[in-house]
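Enquirer: following is a predicted model, sequence given first.
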Amino acid sequence: MQLVSCEVVDDDYVNVSAEAEQQREPIISPTCPSDSSRPLHKGYLDFVSDYIDSISSILRPISLKIHDNPELNFKEYIAHATLTAFLSTRKGWTVTPSAYGLETAFIAEYDSGKKGPVVSFNAEYDALTGIGHSCGHNLIAICSVGAALAAGAAMTELSLPGKVILFGTPAEEGGGGKIKLLDAGAYSDHKVDINLISHPGNVHAAALVRTNAYVNFRVEYFGKEAHAAASPWEGINALDGLITGYNALSVLRQQTMPGDIIQGHITDGGIAPNIIHAYAAGIFVVRALTKKRLAVLRAKVVKCFEAGAEASGARLVITPLMGYDDHVPNKVLGGVCRTAFNQLGGAIPTAELDLIYGATKASTDQGNISYAMPSLSLSFQIDSEVGPHNPGFAKAARTRQAHNAALKAGKALAVTGLEILASEDLLKAAKEEFKNISDE
């Protein structure tokens, strides 16, 4: 098997056409720049494409079954049963249902029998309340399943060492299933080196997807009831505390940084207009570009609520509910994925534009994975007039076009995994980049 060039190319200065790249003599470089697109091993893309095409007719009914039976956080029973049953039929795969104490999580493993890197993929399959698979998680599921199976088959066919792991990760939509698996040791127990996933959208395809860090929490004020007309001085108005804190947030917003987002709503605003309210509460969300910035912004938000307590005399209780880290894409992995995706007919631009197109204010528990190991979340486009978290997107996620787009993304992810299995230098570069990011 011929190894195509991994020559140093810096996208800041050099624009190498695909035709010129094909004509170049093979060169093996011990290091590759983290922000360049990368030539691929000859044959990987063809093998993966043929393999995934061969199981397309099997994957589509799985996608439709998940789509047509939307299930919420940690209750994805049909999706879990469908996926684990199918994977159990694949030769060489070991499947563990209800893994790590999570009823709808699973782990599927393919071992080459030779010591080497461990490449992993995450599958999502939960839905949203009332609007079903309006985030296209049925597509994420078959993308990762197809990618994992193709990588496993190629590993045997091409005599590559290592393992391929497919994690079934429930409850991305606010439940943090990946975080629970991470904390339980699922990734460390399997000695995972890299992790790959995808997400559909109605935006430009991007390999270097970045998401916001976020945290949400319940804010409660406890005061003392009194008659609002007869003896208001005897009361402590919890609602005044909450409103004072809420208004303080509005003042804070004029001095927040680009990328900072503060959201919230009042869930309990009192029970009658003629009493001093003994209880008031709300749910609030804080987002920022990075988890480091999020910590700074959250501290300022908390001071706003503390000001409400100080002004009203009500007792303040803040209860954390859920939080996701920002997703930090690994540029080494992104360079490989971008090349593979574009050779399949995609049009992801150079690394600098890739980072711009890949930026989103949304959040995902894949962000926590990116702080634990080199991670990539490939964004692929499906035909939809609206974006995710809209009923129209759920309809689009069921189409044949969306199915084909998901499989193309799966092919790119599979090739990315194979390149890591085949190159110690590439894996080392990905890990070195990750180390530098995690040390910041």
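Expert: Cool, got the structure. Numbering: from 1, shown residues only.
Enquirer: can we go C-alpha only for contacts and neighbour counts from here?
Expert: OK.
Enquirer: just the strands in this protein please.
Expert: Here the chain has its strands, by DSSP state E, at 93-97, 106-111, 118-123, 163-168, 194-201, 213-222, 226-227, 261-268, 275-276, 279-288, 315-324, 375-381.
Enquirer: and those strands as CSV, adding distance to residue 72?
Expert: Output for those, formatted as CSV (distance: least, CA to CA, whole Å):
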stretch, distance to residue 72
strand 93-97, 18
strand 106-111, 16
strand 118-123, 15
strand 163-168, 14
strand 194-201, 18
strand 213-222, 19
strand 226-227, 42
strand 261-268, 22
strand 275-276, 39
strand 279-288, 20
strand 315-324, 16
strand 375-381, 22
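Enquirer: can you list the ones you listed in TSV and add mean neighbour count and distance to residue 183?
Expert: Output for the strands of the chain, formatted as TSV (neighbours: other CA atoms under 10 Å; distance: least, CA to CA, whole Å):
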stretch	mean neighbour count	distance to residue 183
strand 93-97	19	18
strand 106-111	22	15
strand 118-123	26	16
strand 163-168	27	14
strand 194-201	25	16
strand 213-222	23	18
strand 226-227	17	46
strand 261-268	15	27
strand 275-276	22	44
strand 279-288	22	22
strand 315-324	17	13
strand 375-381	26	17
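Enquirer: so which residue is smack in the middle of this protein?
Expert: residue 366 (3.4 Å; CA atoms, centre = their mean).
Enquirer: now it, nearest residue through space, not along the chain?
Expert: residue 327 (6.4 Å; CA to CA, 6 or more residues apart in numbering).
Enquirer: my read: that neighbour touches residue 214, true?
Expert: No - between residue 327 and residue 214 there is no contact under CA atoms under 8 Å: 10.8 Å.
Enquirer: got any residues that touch both of those two?
Expert: Counting by CA atoms under 8 Å, 6 or more residues apart in numbering, the shared contacts of residue 327 and residue 214 are residue 363.
Enquirer: which parts of the stretch 101-250 of the chain are helices?
Expert: 137-157, 177-184, 186-189, 238-253 (DSSP state H, counting those that start in this stretch).
Enquirer: tell me the most buried of these?
Expert: helix 137-157 (a mean of 27; mean count of other CA atoms under 10 Å).
Enquirer: returning to what we had before: let me see the contact set for the residue nearest to residue 366.
Expert: Applying CA under 8 Å, 6+ apart, the residues near residue 327 are 209-213, 363-364, 366-371.
Enquirer: do that again at 6 Å, thanks
Expert: Contacts for residue 327 (CA atoms under 6 Å, 6 or more residues apart in numbering) come out as 210-211, 367, 370.
Enquirer: what's the answer for residue 307, then?
Expert: Contacts of residue 307 by CA under 6 Å, 6+ apart: none found.
Enquirer: redo that, cut-off 10 Å
Expert: 241-242, 244-245, 248, 301, 313, 316 (CA atoms under 10 Å, 6 or more residues apart in numbering).
Enquirer: hmm, back to that, make CSV from the contacts of residue 327 and add neighbour count and distance to residue 407 to it.
Expert: Shown next, in CSV, are those (neighbours: other CA atoms under 10 Å; distance: CA to CA, whole Å):
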residue, neighbour count, distance to residue 407
210, 26, 22
211, 27, 23
367, 26, 23
370, 24, 23
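Enquirer: adding another structure so you can compare the two:
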Amino acid sequence: MHSFHQDIVDDDYVDVSRDVELVRPGPDTKTATTTCKQLGSTAVHDGHLIYVSSYIDSISAILRPISLKIHDNPELKFEEFIAHDTLTKFLKTRQGWKVTPSAYGMATAFVAEFDSGRKGPVISYNVEYDALTEIGHSCGHNLIAICSVAAALAAASTMTKFSVPGKVILFGTPGEEGGGGKIKLLDAGAYSEHAVDINLISHPGNVPDSALVRTNAYASFRVEYFGREAHAAASPWEGINALDGLITAYNALSVLRQQTMPGDIIQGHITDGGSTPNIIHAYAAGVFVVRATNKKRLKMLREKVGNCFEAGAQASGAELKITPGMAYDDHVPNKILGGVCRTAFNALGGEIPTADLDLIWGASQASTDQGNISYAMPSLSLGFKIESEVGPHNPGFAKAARTRAAHDAALKAGKALAVTGLEILSSRDLLKAAREEFEDMLKGQDE
């Protein structure tokens, strides 16, 4: 096991050999080996698990300052220049990795590729690193970044050690918070050009660990009503009140909520409600969001919500304009990938329950552009718990995401994701099963 100085900054990265000598397993490794045997699992190669665990432990001290640098320099969507430069600079020091900064027309996206030189599947990991306005890394994207980097590097090193064929691709995906960076990469052909077979990522939270995280489908849009001004006291009949149209629609949405399904969410706020009370308002506007458990249900809900806005226009006489905004598909976890990940994570001391319960624990009404990835290829988003009194998108969670305990939790998740990718690289049957499940899911959406 190598030892490293804890205070590595900027250019002072240490080049760790990819051929880590496993002289003596650490605590996680002992637990992993014992637990795998107790479970009688054949889904995880013990040698891979032991090697990955030791390798990631050996680079923990390098990844920690990277995480802190991203955390302490929060950058908004598509402006993550410090994070982009820190990550790409580091990856360029890694033997065997080809790094492309500012990839696919986005200044803060990147692609890093490791090719074993032997034909095989292509596994990929997504890296997130954008922050939230005013509350910084309160979604823990600094942890997502080092988790994916650790997983990708460990998978590549293991491929060399054990002669595993295939490729590992690491995608730097900016703008998850409302920017849809992964969607932009999908549309630009990033995943298809690299012939990616599966995609893996993680996300921290203050909820139980989960391999089968599901998220809601989401769509945002801006609503505008255009009326006609008139004096509100002297001649109101000459005006067309745009605000009346918006308020009518807002009230209709409140009534609609009584007949929506569990998982349906309608949110919105009024951004323009008029300038003065003594004028009939010629303009009113708001921004609204709808969410549902899947994109098929979202389409139905979106139509019902649209009818409410049409009703506002009909009632007030104002002209309605709806401008679509960002939209994310729901994330559909691949159960085959989830089964492998669960075995690996639990072998490292985790307690993720069986699939049926995991699907319940892993359900989230939040949304992410990783959902669109799950409709393009088999995908998994491993949820790992960090100690925090509050959940994501709260300043307290940003504080928790900086702790050493959170760092260790992220690397534990990275170990499980590395092993998950390696099992897919090593087993044609597993990859075939994951693909078949994926195809069945797509067919189910079309029915």
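Expert: Everything's here; your move. Everything numeric here is computed off the predicted structure, so don't read it as measured data.
Enquirer: re the thing from before, which one of the contacts of residue 307 of structure 1 is nearest residue 125 of structure 1?
Expert: residue 301 (33.5 Å; CA to CA).
Enquirer: now that closest one, nearest residue through space, not along the chain?
Expert: Nearest to residue 301 of structure 1 is residue 249, by CA to CA, 6+ apart, at 6.7 Å.
Enquirer: what does that neighbour correspond to in structure 2?
Expert: Under the alignment (TM-score structural alignment), residue 249 of structure 1 maps onto residue 253 of structure 2.
Enquirer: ok, now how distant is that match from residue 106 of structure 2?
Expert: 37 Å (CA to CA, to the nearest Å).
Enquirer: and if you look at residue 84 of structure 2?
Expert: 11 Å.
Enquirer: from residue 130 of structure 1, how far out is residue 96 of structure 1?
Expert: Counting by CA to CA, the gap from residue 96 of structure 1 to residue 130 of structure 1 is 30 Å.
Enquirer: surely residue 158 of structure 2 and residue 164 touch.
Expert: Yes - assessed by CA atoms under 10 Å, residue 158 of structure 2 is found in contact with residue 164 at 7.5 Å.
Enquirer: joint contacts of the two?
Expert: With CA under 10 Å, 6+ apart as the test, residue 158 of structure 2 and residue 164 both reach residue 422.
Enquirer: name the residues of the helix of greatest length in structure 2 that are buried.
Expert: Ranked by residue count and defined by DSSP state H, the top helix of structure 2 is helix 46-72. By 16 or more other CA atoms under 10 Å, the buried positions in helix 46-72 of structure 2 come out as 46, 48-71.
Enquirer: tell me, it lands on which residues of structure 1?
Expert: Residues 42-68 of structure 1 are where helix 46-72 of structure 2 lands, counting by TM-score structural alignment.
Enquirer: please apply the same query to stretch 267-277 of structure 2.
Expert: Using TM-score structural alignment, stretch 267-277 of structure 2 pairs with 263-273 in structure 1.
Enquirer: list of residues touching the matching stretch?
Expert: Contacts for stretch 263-273 of structure 1 (CA under 10 Å, 6+ apart): 216-221, 227-228, 237-240, 242-243, 246, 249, 276-287.
Enquirer: same thing but 7 Å
Expert: By CA atoms under 7 Å, 6 or more residues apart in numbering, the list of residues contacting stretch 263-273 of structure 1 from outside reads 239, 277, 279-286.
Enquirer: save the residues you listed as TSV, and put in distance to residue 422 of structure 1 too.
Expert: Formatted as TSV, these follow (distance: CA to CA, whole Å):
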residue	distance to residue 422 of structure 1
239	61
277	66
279	61
280	58
281	55
282	52
283	48
284	46
285	43
286	41
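Enquirer: residue 433 of structure 1 matches what in structure 2?
Expert: Checking TM-score structural alignment: residue 433 of structure 1 goes with residue 437.
Enquirer: where along the stretch 251-400 of structure 2 do the helices fall?
Expert: So, for the stretch 251-400 of structure 2 - with DSSP H, counting those that start in this stretch - the helices run 295-316, 335-347, 355-361, 370-374, 395-400.
Enquirer: mean shift between the fourth one and structure 1?
Expert: What it means is helix 370-374 of structure 2. Mean deviation of helix 370-374 of structure 2 relative to structure 1 after superposition (mean CA distance after the TM-score superposition for structure 1): 0.2 Å.
Enquirer: and that helix, which stretch of structure 1?
Expert: Helix 370-374 of structure 2 covers residues 366-370 of structure 1 once aligned (TM-score structural alignment).
Enquirer: from the chain's centroid, how far away is the matching stretch?
Expert: 7 Å (CA atoms, centre = their mean, to the nearest Å).
Enquirer: now the residue mapped onto residue 314 of structure 2 from structure 1: how far from residue 127 of structure 1?
Expert: Under the alignment (TM-score structural alignment), residue 314 of structure 2 maps onto residue 310 of structure 1. Using CA to CA, one obtains 41 Å as the distance from residue 310 of structure 1 to residue 127 of structure 1.
Enquirer: neighbour count winner among those two?
Expert: residue 127 (29 against 15; other CA atoms under 10 Å).
Enquirer: hang on, isn't that one packed against residue 68?
Expert: No - using CA atoms under 7 Å, residue 127 of structure 1 is not in contact with residue 68, being 10.3 Å away.
Enquirer: now, the most widely separated pair of the contacts of residue 307 of structure 1?
Expert: Farthest pair in the contacts of residue 307 of structure 1, by CA to CA: 301 and 313, 18.5 Å.
Enquirer: more neighbours, those two?
Expert: residue 301 (22 against 19).
Enquirer: what do we get in structure 2 for the more buried one?
Expert: Aligned partner of residue 301 of structure 1 by TM-score structural alignment: residue 305.
Enquirer: can you pull the contacts of residue 63 of structure 1?
Expert: Neighbours of residue 63 of structure 1 in contact, by CA under 7 Å, 6+ apart: 138-139, 142.
Enquirer: for these, which ones persist in structure 2?
Expert: Checking the contacts of residue 63 of structure 1 against structure 2 (both residues aligned by TM-score structural alignment, their matches' CA atoms under 7 Å), the contacts still present are 138-139, 142.
Enquirer: any chance of those in CSV, plus distance to residue 427 of structure 1?
Expert: Compiled in CSV, those are given as follows (distance: CA to CA, whole Å):
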residue, distance to residue 427 of structure 1
138, 30
139, 27
142, 25
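Enquirer: tell me the one of those residues nearest residue 23 of structure 1?
Expert: Of those, the one sitting nearest to residue 23 of structure 1 (CA to CA) turns out to be residue 142, at 35.1 Å.
Enquirer: mind checking how far the closest one is from residue 261 of structure 1?
Expert: 33 Å.
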